[in-house]
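> Here is the input, now give the coordinates:
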Amino acid sequence: MPNIIATAEAENTGEMYTTTLQTNRHTLIADEPLDLGGQDLGPGPGDFLCMALASCMVITLRMYITRKGWEIGRINAKVNLVKSPDTATGANTFYCSVSFSEKLTAEQHGKLCKIAKACPLHRLLNRPSNIITLLE
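The predicted structure follows:
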């Protein structure tokens, strides 16, 4: 059996695009905005992808900061996804911006930049992936 690192289920019951998501003990709602025909009852799939990357970066940074014993309060990560036709390289591009409530030293700045880029989802999204879809 492969080492499953995350899992999610999605169910749509016919109420347009509103979809119930289940992962472990958590239930969330995904939808599309009104201008795309949804009811805007939850984030869209692309938003969830950006939220996953942003949260992974912040959690990874917090783990490192805690281990170092640094006094850094708020960490904020903003992630924007630009689809390939809209980028110069022709690749889907995540633009990530991380800020802190405290002023960082030059050493902290350099190390935290490396740590943010080393979060598990950052590494995962920077590598090619395979998606295997089976219809049951």
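> only C-alpha atoms for contact and neighbour calcs from this point on.
Noted.
> Strands of the protein, start to end?
Using DSSP state E, the strands of the chain run over 9-11, 19-23, 26-30, 75-82, 93-100.
> I'd like the ones you listed as a markdown table, with distance to Met63 and mean neighbour count appended.
Conversion of those to a markdown table gives the following (distance: least, CA to CA, whole Å; neighbours: other CA atoms under 10 Å):
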| stretch | distance to Met63 | mean neighbour count |
| --- | --- | --- |
| strand 9-11 | 28 | 12 |
| strand 19-23 | 23 | 16 |
| strand 26-30 | 23 | 14 |
| strand 75-82 | 12 | 16 |
| strand 93-100 | 14 | 14 |
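> please give me the structure for this one as well, since I'd like to look at both together:
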Amino acid sequence: MHIPISVISERNRVFRQRVEVSGLESVYADVPKAVGGDGSAPDPHDYFDIALGTCKAITVQMYAKRKEWPLEGIVVTVQRDDSQERKGLYRLDVHLTLLGIDDPEQRARLEEISHRCPIQRLMTEATVEITTRLV
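Just a heads-up that it's a prediction; the model follows:
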């Protein structure tokens, strides 16, 4: 089991939430002003998209490091199209910018490796079971 994540409502804010993970700095979530929030932090959909982008970046970096390839950095841009989310379709368009890698074969391999990040697999291949209980 992993350390639990706690989400705590901020009393002075309508929908702003403080997210705590033991031993780490707190992060925050909110909703846009258009739906009644302050728009002061990423919303839950943003965190979903962030999870994919950061996982792809880390996966690519780890692979390049192991291969001793000259990757100097990576920029992952995730663009969401949630226009059909209510119909069960949530599209994420991901662009990778590889810094320091000019070899076409290495670039292609790193793109391929990015598809193997654990979060993409979780989002596309796993069955996620959620149990919610009142305490």
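> quick one on the thing from earlier: out of the strands of structure 1, nearest to Ile132 of structure 1?
Nearest to Ile132 of structure 1, of all the strands of structure 1, is strand 9-11, at 15.1 Å by CA to CA.
> if you line the two up, which stretch of structure 2 does that closest one fall on?
Taken onto structure 2 by TM-score structural alignment, strand 9-11 of structure 1 occupies residues 6-8 there.
> any idea what Arg107 of structure 2 aligns with in structure 1?
Superposed on structure 1 with TM-score structural alignment, Arg107 of structure 2 falls opposite His109.
> Could you do Pro118 of structure 2 as well?
Aligned partner of Pro118 of structure 2 by TM-score structural alignment: Pro120.
> Please enumerate the helices of structure 1.
Counting by DSSP state H, structure 1 has helices at residues 45-68, 106-117, 120-125.
> measure Leu81 of structure 1 to Thr93 of structure 1 for me?
From Leu81 of structure 1 across to Thr93 of structure 1, the span is 6 Å (CA to CA, to the nearest Å).
> Correction: the previous question concerned Leu21 of structure 1.
Distance, Leu21 of structure 1 to Thr93 of structure 1, using CA to CA: 25 Å.
> Can you tell me the closest non-neighbouring residue to the residue nearest the centre of structure 2?
Most central in structure 2 under CA atoms, centre = their mean is Ala51, positioned 1.5 Å from the mean C-alpha point. Leaving out its chain neighbours, the residue that sits closest to Ala51 of structure 2 by CA to CA, 6 or more residues apart in numbering is Ile119, at 6.8 Å.
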